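# Here is a sequence together with a model predicted from it:
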Amino acid sequence: MTTPPAARALIAEDEALLAGALSGNLRRLWPGLEIAGIAANGMAAVEQALALQPDILFLDIKMPGQSGLEAARELADDWPENQPFPLLVFVTAYDDYAIQAFEHAAIDYVLKPANDERLMVTIGRLQARLVKSADSNRELEQALAQLRGLAPPAAPAREPLRMIRAAVGNQIRLIPVEDVIYFEATDKYVNVVTADGESLIRTSLKELIPQLDPGRFWQIHRGTVVQIGQVQAAQRDEAGKLSLKLRTRPEMLAVSRLFAHLFRQM
């Protein structure tokens, strides 16, 4: 009989009782699994995962602030080069998320509260993956493909935003969207960058993106959306990092791993 592989896991769950129950059940059903930590929200999950570098991440999809999906995308961008990316298990109370995850080939999902039979299926799949794969780049590419497939559903089609109203001192500056080179998230605001200046608007990038024409504005990083017609070239540095050269601005814009596939044919 093959000995199950030893592994380390991090659980991200905002409900303490459910986190404790999942941790206890995993320890009981998989004695070789070490629970390296329990994070109470998505931001803590990112911080702990980067510090602990676990083999497996159990991520609750619905958490206050930053969801499990958002945390996984941030980790995919920030994960150290040549380190195996954790296997992902999404934990959810909603069947629609579970079905979506399954259809897009996520490592696995668990409906909470998880019963032993279903949890053993997940454990078997994880153990098989841990034994089979030692290719860190392949694991990361698979995770990126899964996370792209698990993007939130598109908002209903509507007329794209045509004018940005930005506060500049005591005035409201009207900026045609076609003049915007890129949008950049800054804390509680979004910085609107044009050829002749920058202005702040009080909104989040998540709220702004559905209002933009997706054929014209591309998200290239979790904090950046660029007007693709303003991009002159995409180039990689010696470390393989991708960045964009703009037509009318001197700064280079970084492209995260999650969105690098958009520029493979450029």
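In hand now; what should we look at?
# going forward, measure contacts and count neighbours with C-alpha atoms only.
Fine.
# any chance you could map the helices in this protein?
Listed in chain order, the helices of the chain (DSSP state H) span residues 16-29, 42-52, 68-78, 95-103, 116-132, 136-149, 205-208.
# Ala155 is nearest to which of those?
helix 205-208 (10.7 Å; Cα to Cα).
# need the contact list for Leu150.
Shown in contact with Leu150 (Cα atoms under 8 Å, 6 or more residues apart in numbering): Leu69, Gln100, Ala101, His104.
# circling back: now the helices of the chain in a markdown table, with mean neighbour count and distance to Val255?
A markdown table is the format used below for these (neighbours: other Cα atoms under 10 Å; distance: least, Cα to Cα, whole Å):
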| stretch | mean neighbour count | distance to Val255 |
| --- | --- | --- |
| helix 16-29 | 15 | 34 |
| helix 42-52 | 19 | 19 |
| helix 68-78 | 21 | 9 |
| helix 95-103 | 15 | 25 |
| helix 116-132 | 14 | 29 |
| helix 136-149 | 17 | 14 |
| helix 205-208 | 14 | 16 |
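# With distance to His221 as extra columns, can I get these in JSON lines?
Formatted as JSON lines, the helices of the chain follow (distance: least, Cα to Cα, whole Å):
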{"stretch": "helix 16-29", "distance to His221": "31"}
{"stretch": "helix 42-52", "distance to His221": "16"}
{"stretch": "helix 68-78", "distance to His221": "9"}
{"stretch": "helix 95-103", "distance to His221": "22"}
{"stretch": "helix 116-132", "distance to His221": "29"}
{"stretch": "helix 136-149", "distance to His221": "13"}
{"stretch": "helix 205-208", "distance to His221": "11"}
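# Identify whichever of these lies nearest to Ile164.
For Ile164, the closest of the helices of the chain is helix 205-208, at 10.4 Å, according to Cα to Cα.
# thinking again about what came up before, save the contacts of Leu150 as CSV, and put in distance to Arg28 too.
Formatted as CSV, these follow (distance: Cα to Cα, whole Å):
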residue, distance to Arg28
Leu69, 27
Gln100, 29
Ala101, 26
His104, 29
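# Below is an additional structure, to be compared with the one above:
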Amino acid sequence: MTATLSTIIVDDEPLARKGLAIRLAAHNDINIVAQCSNGREAIEAIKTHRPDLVFLDIQMPGINGFEVIDALIEQGLPMPMVVFVTAFDQYAIKAFDVHAVDYLMKPADDARLAQAMDRIREHLQSKTDAEHKNKLVKLVSDVTGNDQNTILEELANKQTVSLSQYSDVLPIKDGGELSRVPVNTISWIDAAGDYMCVHTEEGTHILRKTMKQLEELLDPRIFIRSHRSTIVNKNYVQKFCSQLNGEYYLVMNSGKELKVSRSYKDKVKQAVTQ
């Protein structure tokens, strides 16, 4: 006997919800337990019903589809399988192909919906729920790494989506061990010969990379070059100070003082005061 998938449809357009519900009625393993007209309703319905599957519109007033997923993660709710439903064209939406179980363009025809259902059933058989959730977490990380409105505008204009290229984890190898250091815990990094000292809330890690390589890995809106041998996380900066002799320095939340080179002074001052 085929397992029934409890399903929620989320779309701010009543006709879009109705049309998808009618097409899904042809699939015996789908049981629609709720239909939601906005993101807030969706979050509450997912809390209540704990569905197996959600067809989720991306662009909705108030809370959009990205923010719905973000809320589920923040609240620690079980992550359903997600199929994005969107009016954006295939070229633009391709960026999300690797994150969701699938995506559908409005209006979804029977053949394309059947293909999506096949992927959903394959996903169930592969038992990769954890992998699916990780992909959705990565999607949220990517989206919040950029401005959500910018991404939605890129989609609407049929442009390639410029998801953030910056990782939220910095892998650091120490002997035979590999540590995955959350980037948001790094307060500053300084050079020590051929190595980098990565200072975090928990302690210091040693990494064999160049400053240039690290700058390519870290989001420049958060990590600022303050000296030729130092990168700081602006979220850990308490004060930007000047001395009588004309030198500048940063005071970190830990009390640590870091010198700011004259060549980086203006850029650092602008970044930490934004």
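Structure's in. What do you need? This one's a predicted model, so the numbers in the text were calculated from it and none came from an experiment.
# So after superposing, what's the score?
After superposition, the two chains reach a TM-score (TM-score structural alignment, normalised by the length of structure 1) of 0.54; 163 aligned residues with a Cα RMSD of 2.9 Å.
# Ok, which of the helices of structure 1 comes nearest Ile181 of structure 1?
Closest to Ile181 of structure 1 of the helices of structure 1, according to Cα to Cα: helix 205-208, at 14.7 Å.
# In structure 2, what stretch matches that closest one?
Mapped onto structure 2 using TM-score structural alignment, helix 205-208 of structure 1 spans no residues at all.
# What's Gln35 of structure 2 aligned with over in structure 1?
When structure 1 is aligned by TM-score structural alignment, Gln35 of structure 2 is paired with Ile38.
# Run a quick neighbour tally on its match.
Ile38 of structure 1 has 20 neighbours, counted by other Cα atoms under 10 Å.
# before we move on, what about Ile201 of structure 1?
Other residues near Ile201 of structure 1 come to 17 when the count uses other Cα under 10 Å.
# thought it was touching Thr186?
No - using Cα atoms under 8 Å, Ile201 of structure 1 is not in contact with Thr186, being 9.9 Å away.
# Now check structure 2 for the residue matching Gln66 of structure 1.
Gln66 of structure 1 maps onto Ile63 in structure 2, by TM-score structural alignment.
# Not counting residues beside it along the chain, what's closest to its match?
Spatially, and ignoring its direct neighbours in sequence, Ile63 of structure 2 is nearest to Gly39 (4.8 Å; Cα to Cα, 6 or more residues apart in numbering).
# Now do the same contact list for that neighbour.
The contact partners of Gly39 of structure 2, taken as Cα under 8 Å, 6+ apart, are Val10, Met60, Gly62, Ile63, Asn64, Gly65, Glu67, Val68.
# And for Asp118 of structure 2?
So Asp118 of structure 2 contacts nothing (Cα under 8 Å, 6+ apart).
# Return the residue of structure 1 aligned against it.
By TM-score structural alignment, Asp118 of structure 2 lines up with Gly124.
# Does Leu140 of structure 1 touch Ala76 like I think?
Yes - using Cα under 8 Å, Leu140 of structure 1 is in contact with Ala76, at 7.3 Å.
# can you tell me which residue in structure 2 aligns to Asp77 of structure 1?
For Asp77 of structure 1, the residue aligned by TM-score structural alignment is Glu74.
# Kindly provide the distance from that match to Gln59 of structure 2.
20 Å (Cα to Cα, to the nearest Å).
# do the same with Asp129 of structure 2
Taken as Cα to Cα, the span from Asp129 of structure 2 to Gln59 of structure 2 is 25 Å.
# centroid residue for structure 2?
Ser141 (1.6 Å; Cα atoms, centre = their mean).
# give me the number of residues near Glu153 of structure 2?
Using other Cα under 10 Å: Glu153 of structure 2 sits among 13 other residues.
# Now for the match of Gln35 of structure 2: which residues touch it?
Leu10, Ile11, Ala12, Glu13, Ala19, Ala45.
# which residues touch the equivalent of the third one over in structure 2?
When the structures are aligned by TM-score structural alignment, the residue of structure 2 matched to Ala12 of structure 1 is Val10. The contact partners of Val10 of structure 2, taken as Cα under 8 Å, 6+ apart, are Arg17, Gln35, Cys36, Ser37, Asn38, Gly39, Ala42, Val54, Phe55, Leu56, Asp57.
# now Val10 of structure 2: how far from Lys18 of structure 2?
For Val10 of structure 2 relative to Lys18 of structure 2 (Cα to Cα), the value is 11 Å.
# How about Leu104 of structure 2?
With Cα to Cα as the criterion, Leu104 of structure 2 and Lys18 of structure 2 are 15 Å apart.
# what does Thr150 of structure 2 give?
30 Å.
# same thing with Gln90 of structure 2?
Distance from Gln90 of structure 2 to Lys18 of structure 2, by Cα to Cα: 22 Å.
# and if you look at Ser226 of structure 2?
Distance from Ser226 of structure 2 to Lys18 of structure 2, by Cα to Cα: 56 Å.
# related to what we said a few turns ago, please identify which of the contacts of Val10 of structure 2 is nearest to Met79 of structure 2.
Using Cα to Cα, Val54 comes nearest to Met79 of structure 2 of these, at 9.6 Å.
# Looking at structure 1, name the residue matched to the closest one.
By TM-score structural alignment, Val54 of structure 2 lines up with Leu57.
# count of neighbours near its match?
23.
# Give me the distance between it and Ile164 of structure 1.
From Leu57 of structure 1 over to Ile164 of structure 1 (counting by Cα to Cα), the distance is 40 Å.
# what sits against Ile172 of structure 1?
By Cα under 8 Å, 6+ apart, the contact list for Ile172 of structure 1 reads Arg165, Ala166.
# if I look at it, how far off is Ala166 of structure 1?
Counting by Cα to Cα - Ile172 of structure 1 and Ala166 of structure 1 are separated by 6 Å.
# So for Arg173 of structure 1, what's the nearest residue that isn't a sequence neighbour?
Arg173 of structure 1's closest residue in space is Ala166 (Cα to Cα, 6+ apart), at 5.1 Å.
# Map the one you found onto structure 2.
Matched by TM-score structural alignment, Ala166 of structure 1 corresponds to no residue in structure 2.
# So Ile63 of structure 2 is in contact with Asn38, correct?
Yes - using Cα under 8 Å, Ile63 of structure 2 makes contact with Asn38 at a distance of 6.9 Å.
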